[in-house]
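Enquirer: Quick one: sequence and predicted model below, then my questions.
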Amino acid sequence: MEGPDWVDPWTRGQGEARARALFSQTWDGEAKGVWSAPGRITIIGEHTDYNGGLSLPTVTPHRTYVAGRAREDGRLRVVSEAGDWLEGPGRTWECDMDLIDPTTAQGWPAYCAGVVWALRERGFDGPGLDLAITSCVPPGAGLASSGAVECATALAANALWRLALDSDEAHAELAEACLHAEEAIAGAPTGGLDQHTQLRCREGEALELDFSEHPPLAQHRPLYFPDYGLGLLVIDVRTAGRRRTEGFVERQRQCAAAAQALGVASLRELAGAPDARMRIEALADPVLKARARHVVAEIERVSDVCAELANTGPAHERFVHVGKQLYRSHASLEVDFDVSSADLNLAVDSAFRAGVLGARLVGAGFGGSAIALVRRAEADHVAARIDEAFVAEHRPRPRFLMV
């Protein structure tokens, strides 16, 4: 049997050259520039954003690249290298910017056209744009590939329209525009975790996001995993969640109902409260009880992991503790939040048997990917063991990424 299927990131030079080539092959002339945004990985803190909670994400070396130039009219023209197999009109799409709405921008164009629409709704404007999109962020893997398209498009529009939205505060504004675009034009629910991470988190760090504020407060945290020979192994189980949107909306509704039943504005208010567990367990509805239990415990796990990453105790003990919290997070997402799947559970279980420090599903769930905290020297061995487990159960073989 051949070895595990690894998805390697492009270098910045490779990504930019690929986007420029796609641009010149599709539209006459050359692109003015290339802008990019990474994929998103949540280290811990899943389904906490829309509950006013905490999350600790980071970014992937895998990125989406957008080559672009300004036009002399008000039209938006876009080509996507993946357009032939993504839902939508094929590789190319164009529309007058004044006519962008959910009926004119459907499928993959909604994620880039929606950003142009949302920026103009906020009073930012400029000429029409020619864009070319290419990406090595695997779609359907729960790594916010659509968010990467939105954020790279926002950065392109910012530069080509000379908006000068370049500070962290300004990038938060761009993230809010991307969030508005995804909900209003693409019709996809989101809590904002993806966009704020992809526009505000730098490579080699984690971002502690506090969603009790709007836009969320961001604290940049050093990510010490590489300093100690560790990394995050992403296990893409290749089963894009068909119920992801439906399930996400349902979980939002259930969490709001749980908060109302508990007499709080958001479940964040219960995190750390001495009587939180007692109040949650007193809920009559077992589903609302389970959803609230996950959210409150997950917010507390984020605080705990941030503290472990920041303290100066023995590294081995700290990372073992972080790994245990990843396992607890997965168990909570599987049992209390009911967003795991047989493939995701197999990925986590086989990673555990291979000796990783911790593992959990990543993203909204219902398919996508799991992550494992691994010793980098053992990453190939761990990937091989997980791959073998999927083959033994006659499941589609996963893909692997390293962060």
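Expert: Arrived safely. Numbering: from 1, shown residues only.

Enquirer: going forward, measure contacts and count neighbours with C-alpha atoms only.
Expert: Fine.

Enquirer: burial count for Ala261?
Expert: 15 (other CA atoms under 10 Å).

Enquirer: Use this one as the comparison:
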Amino acid sequence: MSVDRQFAELYGYAPEGVWAAPGRVNLIGEYTDFNDGFVMPLALPHRAVAAVARRTDGVLRVHSADMDQGVVELAVADLVPGSGSGWAAYPAGVVWALREAGHPVTGADVQIASTVPTGAGLSSSAALEVVTALALDELYGLGLEPAQLAVLAQRAENAFVGVPCGVMDQMASACCTEGHALFLDTRDLTLRQVPFDLASHGLRLLVVDTRVKHALGDGAYAQRRAGCEAGARALGVRALREVPYVQLSDALARLNDGTIRRYVRHVVSDNHRVERTIALLDAGDLRGVGPVLTEGHASLRDDLQVSCRELDLVVSVANAAGALGARMTGGGFGGSAVVLVEEEAADLVTKEVKAAFAAAGHTEPRVFPAVPSGGARRVR
């Protein structure tokens, strides 16, 4: 059943419109966005779809077709950071962020259905936030640009939900275009759509969702963010973005804390890997991106220490089976990896990865192609 029909059955009247916002996978540039650095995500075909109508009585009602619970009803005037819980905190946080920014949102009825895998590091939460922000922007005539919506959605996640994420996920969901990867400078939010036509080069980018999330990841993101900020202070810069790659060795020599030194090495080198990837894509050398991905995984595994045995297994087995390169993507400790393969090798690599997981006693991973897709938009 379509989401607008679900809305009508649930609320007893037709929605004013239907909007969609995608999840994303990050090609390269991990843990760099909160360091004012470079990232390069692409939107996935998987989307959060929302049927929405305005309310004028100060009530927000949200319901998800994917959650085994009823309608969550909240008073918009009572929304404060920490007042939401579960999945409903994400759309509620967007309403709070819009109102805090001075926008006259007086309530809404929302019905959501999503195909973005949860817990896979593919930004299912950002898709929820961005689709809600876009719908309310259009319904209330706020006139906000996609990047502005992304920043408000990030504020919802940071301040309302309490997750200290950077802005990459929301910018990807709001701003990506079909057939392109998004080169984003998170310091000033300038962006460039970089052609990423895998099919015309006989290539495929696979997403391997390990279907695991280790408890070790709880709090680890915030810990690494704090460590990066400590490194910036020790080096006398506002953010690690300001440390040039050519001066990395000198910068590391000035740091006494071994953990902070590893974090700094990863961030500065991963910013450089984004720049190298841009140069390769501009030159039409998509295959050359493969080794950069594998190098990035080693940095995430060894310097940032956010990988896990399942992610490492994907990368090692995929590369041994003929992949051009692979790396974990997202926050780590589970979630997904990306694998760049020749199109004719995709089935073999998938088979080998699944066989390795079975042999190790892991749950079978979910493998699907990452097709660069468009960002948030009105559907009807």
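Expert: Cool, got the structure. Predicted, not measured: the structure shown is a model, and the values here were computed from it.

Enquirer: Need the TM-score between these chains.
Expert: Once superposed, the chains reach a TM-score of 0.94 (TM-score structural alignment, normalised by the length of structure 2), with 370 aligned residues with a CA RMSD of 1.4 Å.

Enquirer: Okay, strands next: where are they in the stretch 101-250 of structure 2?
Expert: Applying DSSP state E, counting those that start in this stretch to the stretch 101-250 of structure 2 gives strands spanning 108-114, 180-185, 190-195, 203-213.

Enquirer: For Gly284 of structure 2, which of the ones you listed is the nearest?
Expert: strand 190-195 (9.4 Å; CA to CA).

Enquirer: equivalent range in structure 1 for that closest one?
Expert: On structure 1, the counterpart of strand 190-195 of structure 2 by TM-score structural alignment is residues 217-222.

Enquirer: Name the nearest residue to Ala256 of structure 1, ignoring sequence neighbours.
Expert: Of all residues not flanking Ala256 of structure 1 in the chain, Ser266 sits nearest, at 7.2 Å (CA to CA, 6 or more residues apart in numbering).

Enquirer: What lines up with that neighbour in structure 2?
Expert: Across the alignment, which pairs residues by TM-score structural alignment, Ser266 of structure 1 is matched by Ala239 of structure 2.

Enquirer: still on that earlier bit, could I get the strands of the stretch 101-250 of structure 2 in CSV, plus columns for distance to Asp57 of structure 2 and mean neighbour count?
Expert: Shown next, in CSV, are the strands of the stretch 101-250 of structure 2 (distance: least, CA to CA, whole Å; neighbours: other CA atoms under 10 Å):
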stretch, distance to Asp57 of structure 2, mean neighbour count
strand 108-114, 9, 24
strand 180-185, 39, 24
strand 190-195, 38, 16
strand 203-213, 40, 22
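
Enquirer: Looking at those strands, which is nearest to His266 of structure 2?
Expert: Using CA to CA, the nearest of the strands of the stretch 101-250 of structure 2 to His266 of structure 2 is strand 180-185, at 17.3 Å.

Enquirer: quick one, helices of structure 2?
Expert: Secondary structure of structure 2 (DSSP state H): helices located at 3-11, 89-100, 124-139, 146-155, 168-175, 220-235, 248-253, 258-282, 289-299, 309-320, 346-360.

Enquirer: right, and the ones you listed - which one's nearest Gly335 of structure 2?
Expert: helix 309-320 (8.0 Å).

Enquirer: what's the closest one aligned against in structure 1?
Expert: Taking TM-score structural alignment, helix 309-320 of structure 2 hits residues 342-353 over in structure 1.

Enquirer: Quick check: the residue nearest to Ala256 of structure 1 vs Ala290 of structure 1, distance?
Expert: 15 Å (CA to CA, to the nearest Å).
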